[in-house]
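Student: Build me a structure from this.
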Amino acid sequence: MAELVGPRLYSCCNCRNHVSLHDDVVSKAFQGRHGRAFLFSHAMNIVVGPKEDRNLTTGLHTVADISCADCQEVLGWKYERAYEVSQKYKGRKVHI
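Tutor: Just a heads-up that it's a prediction; the model follows:
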C-alpha cells in the first residue's frame, strides 16, 4: 500500500489504482504476510476471491483474498467471519 497525494487516499503499490480512503482506516495496528497492515471498513476497485477458513494469529477466520481490479496484485484479504468473540469486530472489514 502507498499513500497517494497526501494522506487522504490509499492506492495499489503496483499500479497506483485507488483502493481506499484515509477515513476508512479502522486500525493501523495489524500484521500482514509481509509486514505492517491496515484494517479498512471499506475498499474500492478490488476483486474479492473465494472464501476459505484460515487459522490466523488471532484464531480461525473465514477470509477471502482481495486483489487490485486493474493489475490483479494481491493486496490482502477481507474478513468474512470471525469465530472468536473478541475478533467479531473484524467481520466484513478489509485487511490490507
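
Student: Every contact and neighbour count from this point should use C-alpha atoms.
Tutor: Fine.

Student: wait, doesn't V94 sit right on F40?
Tutor: Yes - V94 is within contact range of F40, at 5.0 Å (criterion: CA atoms under 8 Å).

Student: of those two, who's got more company?
Tutor: V94 (26 against 22; other CA atoms under 10 Å).

Student: what's the closest non-adjacent residue to that one?
Tutor: In space, and not counting its chain neighbours, V94 is closest to K78: 4.3 Å by CA to CA, 6 or more residues apart in numbering.

Student: Following up with a second sequence; could you model it the same way so I can compare the two?
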Amino acid sequence: MADSTGQRLYSCFKCGNQVCCHDDIVSKNFQASHGRAFLLSHAMNIVEGPKENRNLITGLHVVSDIYCVDCLENLGWKYDRAYEESEKYKEGKVVLEKFKIVKHNWQ
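Tutor: From the prediction side, this is the model:
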C-alpha cells in the first residue's frame, strides 16, 4: 500500500483494514440497500467478486461485489458497465456502504 500519512482514510468497520481515501469520494449522495453510500473513484485493499447483471435504482448495470481483502466483509460494489448513456460516468467506480466503513485516524 502507498504511504497514506496525513490522508483522511476510511477502514473496514469489521477488521480496521484501510479501504479508501476521503479525497477519492466522487459523491456522498448514493443509496444502497441498507442506507447511504459513497461513490469513489477507487478503493484499496479490496477484492472483487464475479461480474453480474443487477437491476439498481438507476437501471440495469454490470457490477461486481466488493469485499475487504482481510476479513472478506461485503462493503459494496463496483460498476463494471452501465447500459444507459447517462450512467456511463459510474463505470470503473466503487460504491461503499457508509455503515460498513469507519474513519481511520482522523485528527
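
Student: circling back to that earlier point, quick one: the residue nearest to V94 of structure 1 is in a strand?
Tutor: Yes - under DSSP: H, G, I helix; E, B strand; the rest coil, K78 of structure 1 falls within a strand.

Student: burial measure for it, as a count.
Tutor: By other CA under 10 Å, the residues close to K78 of structure 1 number 27.

Student: Looking at structure 2, name the residue matched to it.
Tutor: Counting by TM-score structural alignment, K78 of structure 1 corresponds to K78 in structure 2.

Student: my read: its match touches E97, true?
Tutor: No - counting by CA under 8 Å, K78 of structure 2 stays clear of E97, with 11.6 Å between them.

Student: Structure 1: strands as residue ranges?
Tutor: In structure 1, strands defined by DSSP state E lie at 2-3, 9-11, 18-21, 25-32, 35-40, 46-56, 59-68, 74-82, 94-95, listed in chain order.

Student: relative to strand 74-82, how tilted is the fifth one?
Tutor: Calculated by axes from the mean of the first three to the mean of the last three CA atoms, to 10 degrees, strand 35-40 of structure 1 forms an angle of 60 degrees with strand 74-82.

Student: buried residues in strand 35-40 of structure 1?
Tutor: Counting neighbours by 16 or more other CA atoms under 10 Å, one finds that the buried residues in strand 35-40 of structure 1 are 37-40.
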